[in-house]
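Peer 1: got a predicted model here, sequence first, then my questions.
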Amino acid sequence: MAPQEVEALWETVQRQSFDDNKLAIIREALRETSIPADDARRFVATMAFDRNRIELAKYMYARVADRQNFYRVYEALQYQSSIREVQQYIDSYRP
């Protein structure tokens, strides 16, 4: 996804009040494309609830263009247990 497209998506997501709406928009926008890990971190951090951050981080893993930098997404998670849950998901991930 081009940087200007990521910014347009970011602005759309920021206008949403609820995590469910944000998640739906992000999923639709990223269904067939990928974004850099730093942008994925930004989107994960915008979620109000940790369970939604975890869900989005798991979804983002397959859509991060630079997976070697996925560790940066962990900065958006509030708890060590959340990071472990995402890491376990990644360990078992099969495309």
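Peer 2: Looks like it arrived, so ask away. Residues are numbered from 1 along each chain as shown.

Peer 1: please make it C-alpha for all contacts and neighbour counts, starting now.
Peer 2: Will do.

Peer 1: I'd say Arg42 and Ala76 touch.
Peer 2: Yes: in this structure Arg42 lies within contact range of Ala76 using CA atoms under 8 Å: 7.3 Å.

Peer 1: compare the two (neighbour count), which wins?
Peer 2: Set side by side, Arg42 and Ala76 show more neighbours around Ala76, with 21 against 15, by other CA atoms under 10 Å.

Peer 1: neighbours around the closest residue to that one other than its chain neighbours, how many?
Peer 2: In space, and not counting its chain neighbours, Ala76 is closest to Ala45: 4.7 Å by CA to CA, 6 or more residues apart in numbering. Ala45 has 21 neighbouring residues, counting by other CA under 10 Å.

Peer 1: next: the one 3 residues further on.
Peer 2: Here the number of neighbours of Ala48 (other CA under 10 Å) works out to 12.

Peer 1: didn't it look like it was pressed against Asn21?
Peer 2: No: between Ala48 and Asn21 there is no contact, the gap being 11.7 Å when judged by CA under 8 Å.

Peer 1: presented hereafter is structure B, for comparison with structure A:
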Amino acid sequence: MFLLAAHGLQAQSRREAAILIETERGEHFLLAIGGRIINPVPSSRVAVGDLPPGRHALNIRILGRGRRAQVLNARVDLAAGYESAYVLEPTRRGRSLILRKVDEVPLARPLPPADAPTSCRYAMEQEDVDRVLRFMKDEGFDDRRLEIAKGEIKLAGGIMTDDLFLLMKALSFEDRRIALAKFAYDYVCDRHRFSRVFDAFEFSSSKRELQDFLYKQ
């Protein structure tokens, strides 16, 4: 009976979907999904989990800076077992924002491989990563955000590549992202997936610098 129940819970978790929406320039917005208000307090980053997969109707009210708010209605398709990441970015003229899908990350957290460092028995859990992201968001300076991320990774003793990617994306400047990737490399439990962090960079020079670092390891 217990095994059947556990199997049912695992199957249910695989059917869940999630969505993450953030603004490229830091504008705050209100999000409603299927008519349900998600964040009563405006925010520049909203994550929603435990959603049924399939098509969802979004209503996004973007607060303007000294001008009228923009209302954006969109329909998105969420895949079972994945978090779909979207960004609200300006149009070419910069007068309004559009919603663009940028990533799709598996919800299931991969287990460290058998040959992972011993410290990876204590890799950061999902709630740890969410907490660190909140701490980083509350800080106004990238240098402080970087120190928070490095300190938490060192304290935990290990981190998965997908979680490191999220912490890197929480930094605004490329050089800080590079610094975090280099620092965290010794703590990454699934190094065979480390190339995933290259997606956090916008400039090819940043990717080359990290590639040079890896070559020397």
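Peer 2: Happy to help now that I have it. Please read all numbers here as calculations on a predicted model, not as lab measurements.

Peer 1: superposed, what's their TM-score?
Peer 2: Scored against TM-score structural alignment, normalised by the length of the first structure, the superposed chains reach a TM-score of 0.89; 93 aligned residues with a CA RMSD of 1.2 Å.

Peer 1: could you list the buried residues of the strand or helix carrying Ala5 of the second structure?
Peer 2: For Ala5 of the second structure, the host element (DSSP states H and E) is helix 2-15. Neighbour counts over helix 2-15 of the second structure (16 or more other CA atoms under 10 Å) mark 14-15 as buried.

Peer 1: from the chain's centre, how far out does that helix sit?
Peer 2: Distance of helix 2-15 of the second structure from the chain centroid (CA atoms, centre = their mean, to the nearest Å) equals 25 Å.

Peer 1: now stretch 194-211 of the second structure
Peer 2: The answer for stretch 194-211 of the second structure is 16 Å, by CA atoms, centre = their mean.

Peer 1: what's that stretch aligned against in the first structure?
Peer 2: Stretch 194-211 of the second structure lines up with residues 70-87 of the first structure when matched by TM-score structural alignment.

Peer 1: and the residue most central in space within the second structure, what element?
Peer 2: Nearest to the geometric centre of the second structure sits Leu166, at 4.0 Å (CA atoms, centre = their mean). Assessed by DSSP H and E, Leu166 of the second structure sits inside helix 161-169.

Peer 1: once aligned to the first structure, how far is that helix on average?
Peer 2: Its matched residues in the first structure lie on average 0.9 Å from helix 161-169 of the second structure after superposition (mean CA distance after the TM-score superposition for the first structure).

Peer 1: quick one: the helix or strand following that helix to the first structure mean distance?
Peer 2: Next in sequence after helix 161-169 of the second structure, counting helices and strands by DSSP H and E, comes helix 174-184. In this overlay with the first structure, the average offset of helix 174-184 of the second structure from its partner residues is 1.2 Å by mean CA distance after the TM-score superposition for the first structure.

Peer 1: what's helix 174-184 of the second structure aligned against in the first structure?
Peer 2: Residues 50-60 of the first structure are the counterpart of helix 174-184 of the second structure, counting by TM-score structural alignment.

Peer 1: tell me which residues of the matching stretch come out buried.
Peer 2: Buried-residue list, stretch 50-60 of the first structure, by 16+ other CA under 10 Å: 50, 52-60.

Peer 1: and those, which is closest to Ala2 of the first structure?
Peer 2: Ala2 of the first structure lies nearest to Met60 out of the buried residues of stretch 50-60 of the first structure, by CA to CA, at 16.4 Å.

Peer 1: so who does the closest one touch?
Peer 2: Ala40 (CA atoms under 8 Å, 6 or more residues apart in numbering).
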